[in-house]
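1. Kindly return the folded structure for what I paste below:
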Amino acid sequence: MPSDTPAPPLNLIVFAGFKRIALGSTADVLAQLRERTDDTPYLVFDEQTGQLLDFDVHNRAGTVTPASGAEPHDDAPRGVGRPKLGVVAREVTLLPRHWDWLNRQPGGASVALRRLVQDASRVNADRDAVRASREAAYRFMTAIAGSLPGFEEATRALFAGERNRFEALIDAWPPDLRGHLQKLSAAGWSTPA
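-> This is a model prediction of the structure:
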């Protein structure tokens, strides 16, 4: 079933050292970076996912790509499917008994798999949001704050869901960095039931 909800626009956040120097859409950030007069190196991140991006300020097309070494997002359709409906064919490896069960379901294997995935995504939405928030904060922290005091302990606190300890450990970190980490990790503190 295709999603009628468009993907949110990509917003970028840029840090030179530990200071935020730009924030906004790709076009806004391009304009802000082109106006810079200093040559301090900077890092460009996806504001929501914390992913480090390759960003060429001289790139007139205004495109961004994941930085080398960053996890790839392979959203390109492969093989057959129903592209007009948003259905993409991919390979799934299951045991014969799983295929037998799927094929006995109303509508066949594809319908059963889509229904199972939809149900699981609905049931696990809160847990997925917590995990995504923590992973975004971790990606950002690793790229920019790995040399700061308390980094390893802050990482442990983040994944342990210990908000007060995490906040205490990053309290001495530069304000722009700390503020963005608090924003990225905000959804990571509510533990689903």
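
2. From now on I want contacts and neighbour counts done on CA atoms only, so please keep to that.
-> Noted.

3. thinking residue 112 is in contact with residue 101, fair?
-> No - using CA atoms under 8 Å, residue 112 is not in contact with residue 101; the gap is 9.4 Å.

4. Between the two, point out the one with more neighbours.
-> Between residue 112 and residue 101, residue 112 has the larger neighbour count (other CA atoms under 10 Å), namely 17 against 12.

5. Number of residues surrounding residue 136?
-> Other residues near residue 136 number 21, with proximity taken as other CA under 10 Å.

6. The structure of the following sequence is requested for comparison with the preceding one:
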Amino acid sequence: MNPGPEAAYIAFDGDRRIATGDLREVARAAREVLDRRKHAAILIFDAVTSGPIDIDFRGTVADVEARLPAIASVPTGAKDAAPSAPRGPGRPKLGVVAREVTLLPRHWDWLAQQPGGASVALRKLVEAARRTGEDGHRVRRAQEAAYRFMSAMAGNKPHYEDAIRALFANDPVHFEKLIAAWPADLRDHALNLAETAFHQASREPAG
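-> Just a heads-up that it's a prediction; the model follows:
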């Protein structure tokens, strides 16, 4: 998996976290551990998605850094700083596209009774549906990130399968109890990833 721009990474030596930060910092710390212990079990992850990061550790620290993918440094707000076309007076252009919509008479009757009329009501319904769908995608991505990390690092830890079930059942209290006895660094990162999933899920509208 190729790391993305401005991503944060995390490295483990077995159950012990040895570094977090940008890829260069994490790779350097991992290489220093390997210098001390040739057979250290180093795993590096994207700290957000938990995707594994493969690094060639042959040679010196400088050799390792030279082989790292280039990561562009994009200043915060750079896109916003680009000049925009001057806006003329009057109502801003909304990019509205007129297309045919086929509904039953009762649907048209209901839409006609809504504030702003049928067009406004339809736009609000579409935007609400989009937000609900996007929230669901965010929950799934967060759950998958936690699951990916736990599968790679904690498959042999106590209550692993029950913890996975609690993760996907959106049960943070039970999840935290199940992984309480795991090694501290591993447990804390799993909790951090899972809390993102739980937080997103708690924001989803009921029913």
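
7. TM value for the aligned chains?
-> Once superposed, the chains reach a TM-score of 0.64 (TM-score structural alignment, normalised by the length of structure 1), with 139 aligned residues with a CA RMSD of 2.5 Å.

8. Counterpart of residue 193 of structure 2 over in structure 1?
-> Aligning on TM-score structural alignment places residue 193 of structure 2 opposite residue 184 in structure 1.

9. Regarding its match, which helix or strand does it belong to?
-> Assigned by DSSP states H and E, residue 184 of structure 1 belongs to helix 175-185.

10. mean deviation of that helix from structure 2?
-> Its match in structure 2 and helix 175-185 of structure 1 itself, once the structures are fitted together, sit a mean 0.7 Å apart by mean CA distance after the TM-score superposition for structure 1.

11. Only the buried residues of that helix, if you could.
-> By neighbour count on 16 or more other CA atoms under 10 Å, the buried set for helix 175-185 of structure 1 is 177, 178, 180, 181, 182, 184, 185.

12. Off-centre distance for it?
-> On the basis of CA atoms, centre = their mean, to the nearest Å, helix 175-185 of structure 1 sits 15 Å off its chain's mean C-alpha point.

13. Show me which helix runs longest in structure 2.
-> helix 117-153 (DSSP state H).

14. Now the residue nearest to the spatial centre of structure 1: closest residue in space, sequence neighbours ignored.
-> Compute the mean C-alpha point of structure 1, and by CA atoms, centre = their mean the closest residue is residue 49, 3.0 Å away. In space, and not counting its chain neighbours, residue 49 of structure 1 is closest to residue 136: 4.6 Å by CA to CA, 6 or more residues apart in numbering.

15. What does the one you found correspond to in structure 2?
-> Per TM-score structural alignment, residue 136 of structure 1 is aligned with residue 145.

16. show me what contacts that match?
-> 48, 49, 50, 51, 193 (CA atoms under 8 Å, 6 or more residues apart in numbering).

17. Check residue 150 of structure 1 too.
-> By CA under 8 Å, 6+ apart, the neighbours of residue 150 of structure 1 are 169, 170.

18. Now which residue in structure 2 aligns to it?
-> Residue 150 of structure 1 maps onto residue 159 in structure 2, by TM-score structural alignment.

19. Leaving out sequence neighbours, find the closest residue to residue 149 of structure 2.
-> Nearest residue to residue 149 of structure 2, sequence neighbours excluded (CA to CA, 6+ apart): residue 50, at 5.4 Å.
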